[in-house]
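> I need the structure of the sequence given here:
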Amino acid sequence: MDLTNPLIYGVPCFLAFILLEISYSHTHGDKDLYVWKDFFASGAMGVGSAILGPLIKITVLITVFTYTYEFFNPIVDGVRTNIMGYESFGYAWYVFVACQLADDFTYYWFHRANHEVRILWAAHIVHHSSDHFNLGTAIRNGWFTLLYKPFFYMWMPAIGFPVEVVIFALAIESFWQFQLHSQYVPKMGWVEKIFNTHTMHQVHHAQNVEYLDKNHGGFLNIFDKVFGTWKELDDDVEVKFGVIHAPKSYNPIVILTHEFKDIWADVKKAKKFSHKLIYIFGPPGWSPDGSTLTVKQQQRLSREHKEKSPDVAFSRPN
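Model prediction:
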């Protein structure tokens, strides 16, 4: 099986759907959906990922997965056997289904970690840095996430899923995540009870306080519901896309590195070693004096404000 085939076939589809959405938006009076400077910045991120992706896939992802699979699943008496004693998984249809579910569980925690660990957020913020939500934003991906994402998934080949099956599940995840970045798909009724949908992903890309760090799931919303991060789109709330501390630049290098620069500035000014570590590995927004707030702190203040003054809009402290 050619491990690169799924996403190679996907790239022309991505481009076709982006062009279709651009055409549709212009013919239906929604010319502000795409801003060209913003779109070209997203495109630069996408091209960079397309160039770096295959190289990193070969040197990191496939190497790590293959080594892990073979180490934990040696051939014993001619049979690939997991070190825990059972025969490693094959290529039956139910293995693909189980692997896809395992992928979605892993994606949830990988994605959530990208929002809750600042050094990872510095890599992931690239994807959220646009003030626009469209299929062009879907390809606005950080390059540094490619380096550490495989390590979240190592447990899957370790327990016996063939490397090809894991790669295929990752590709399906990428296809689903791409198509979620559209505002033209309405709420989908019963589908939203199980699957992560377009309106749920709008919540994920919003900077409204109540929407921050919600809906991390891949193609399912089950894990968001189980672990308390699910949020439905409120039709009465105007969604504001983007991030609180945006790079305010269309320069790809600035978009890629601005949060790393901010982390370095915070680390240099920190007086305690423990504070330096928290600035790197703690939640985004953390500060020892409360001058900036984490998402949980902002949401707690917002709830307290609504309880005291339900008719007055909450003003974000930072």
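> C-alpha from now on. contacts and neighbour counts both.
Will do.
> Now residue 69. Nearest residue, chain neighbours left out?
With sequence-adjacent residues excluded and distances taken as CA to CA, 6 or more residues apart in numbering, residue 69 is closest to residue 157, at 4.7 Å.
> quick one: secondary structure of residue 90?
coil (DSSP: H, G, I helix; E, B strand; the rest coil).
> What's the local residue count around it?
14 (other CA atoms under 10 Å).
> before we move on, what about residue 184?
12.
> what's the distance between stretch 215-222 and the middle of its chain?
Mean-position distance between stretch 215-222 and its chain equals 11 Å (CA atoms, centre = their mean, to the nearest Å).
> Please apply the same query to stretch 145-152.
Worked out by CA atoms, centre = their mean, stretch 145-152 lies 12 Å from the chain centre.
> So for it, what gets flagged as buried?
Of all the residues in stretch 145-152, those buried under the rule 16 or more other CA atoms under 10 Å are 145-146, 149-150.
> now stretch 201-209
Result for stretch 201-209 [16+ other CA under 10 Å]: buried residues 201-209.
> quick one more, to check against the first:
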Amino acid sequence: MESVAANAPNQSARVLRDLAADRPPVNPIIFAIPVFFALIGIELWLAHRRKANAYNFADAVCSIGLGAMSQVSGIFSKLVMLGIYVLAYEHLRLFELGAGSITVWLGGLLLYDFLYYWHHRLGHEIGVLWAAHVVHHQSEEFNLSTALRQSSSTFLFGWVFYLPMAVLGFPPLVFVVVGLIDLLYQYWIHTEQIGKLGWFDRVFASPSNHRVHHGVNDRYLDKNYGGILILWDRWFGTYADEEDAEPPIYGTRAPLRRYDPIWANLEVYTALARDSWRTRRWRDKLALWWKHPGWQPADLAAAPKIAFDPYNRPKYAPAVARKVQVYVAVQFLLLMLVGADCLARAEALPLAWGLGYVAWAMASLVALCAWLEGSRRAVYLDAARLGAALALLGWSGSWFGGYAQPPLQLAAATLLLASLVAALLLAPALRQSATPASPPAG
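From the prediction side, this is the model:
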């Protein structure tokens, strides 16, 4: 049975094998996870000292879960992006750039950041690209958990923007590593606990600059796209300062109003497909996907629009009982361990086990988010995913192709059974009037 990594395009298999020989045996994001959570802890502590409400529990769970979902699904989707890059590198490169040169690495990072600016900018200006990127902007909070909130469908078109690196001859290893550096840099700029930084704000992407980017206020809309350098925005006319008199208001102009991670990823694609079906002219059916987000053809634009007012829009916060929140917190911690295990074993997992593991992890996240929405389907979804894991454990004698030792099987079965009982006992809580969805953290 083929492993997950063996399913890259045949033409690029050699280069992929060479790249695999140079990279760590597991996804480096796994090593960053403890750092992510440590920094979240520091952010919570700072907010507590300042008596600020930095986090909403349900929103943070949803954002972190979407990040985990992106990484787990990326076991497969990143092979598409990397495979295309390798093919372009093998057959279209103009120069031979060696990975042993510091100039190549620095030039690669600078070029990647420039290309990222355009990828990010067009992700706000073209409907189908916004459909992928919107996930990152759906949260109505702005904190380090928002940084982890990532789409699972960026790979569909994102690879196009980085092909110039392949054509210029930047080796795949350089492409992967500088991309990771660019991504990790952007984590710390998602916070309200760091103010303006003087000259740094004029050169680099910073918390102040990125708060502007996430704002839906008129003055902040579609500004500050830079990943590491904010100079790109200054040069191409997309820069805006954060004004003390007008704090950014976060979210999207068409709010999601859900925690469901599947719907979060499909929301805008669904709207585009629906409008494409409804409009009459073929030209408009296609234009919807390439025009600016929110554009509609004449036969659809006639419908009356509700005026946008970000200042009088309550945040989405369903009321759920405190015991439901505790249950979700415990299950979410277990799910994060499952996600880390899935990433750590991805290289060795046979394809069928890998697909099953990813599907089960996603189903688990959907179930937990349904609890946070106060949806009665949460009990059925949770019972289904826990029951499926128990059945798989009994049938295969292993946890998704690994950990077949009897003590570990017993521990896993005990946890699953205890979780199933707890979920069934919590069912009445979804019909009770409940406490607020999320007590302010900090």
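> related to what we said a few turns ago, and the buried residues of stretch 201-209 of structure 1, which two are furthest apart?
201 and 209 (15.2 Å; CA to CA).
> give the contact list for residue 252 of structure 2.
134, 137-140, 216 (CA atoms under 8 Å, 6 or more residues apart in numbering).
> could you flag which of the residues you listed are buried?
Going by neighbour count (16+ other CA under 10 Å), those have 134, 137-140, 216 buried.
> Out of those residues, the closest to residue 83 of structure 2 would be?
Closest to residue 83 of structure 2, out of all of these and judged by CA to CA, is residue 134, at 25.2 Å.
> Map that closest one across to structure 1 for me.
Applying TM-score structural alignment, one finds that residue 134 of structure 2 aligns to residue 125 in structure 1.
> Quick check: which element contains that match?
Per DSSP states H and E: residue 125 of structure 1 is located in helix 118-128.
> mean deviation of the next helix-or-strand element following that helix from structure 2?
On the C-terminal side of helix 118-128 of structure 1, the closest following helix or strand by DSSP H and E is helix 135-138. For helix 135-138 of structure 1, the mean deviation from structure 2 after alignment is 0.5 Å (mean CA distance after the TM-score superposition for structure 1).
> What is the corresponding segment of structure 2 for helix 135-138 of structure 1?
The aligned range for helix 135-138 of structure 1 is 144-147, by TM-score structural alignment.
> Skipping its backbone neighbours, what lies nearest residue 266 of structure 2 in space?
residue 131 (7.6 Å).
> How many neighbouring residues does the one you found have?
Neighbour tally, residue 131 of structure 2, other CA under 10 Å: 25.
> Name the nearest of the buried ones among the contacts of residue 252 of structure 2 relative to residue 63 of structure 2.
Distances from residue 63 of structure 2 to these, taken by CA to CA, are shortest for residue 139, at 7.4 Å.
> quick one: contacts for the closest one?
59, 63, 146, 250-252.
> Residue 231 of structure 2 too?
Contacts of residue 231 of structure 2 (CA under 8 Å, 6+ apart): 202-204.
> The residues you listed in helices, which ones?
202-203 (DSSP state H).
> Give me the PyMOL select line for the contacts of residue 231 of structure 2, limited to the buried ones.
In PyMOL syntax, the buried subset of the contacts of residue 231 of structure 2 is picked out as below (16+ other CA under 10 Å):
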select buried, resi 202+204
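> residue boundaries of the strands in structure 1?
75-76, 79-80 (DSSP state E).
> Check the ones you listed for me and report the most buried one.
Sort the strands of structure 1 by mean neighbour count, taking mean count of other CA atoms under 10 Å, and strand 79-80 sits at the top with a mean of 15.
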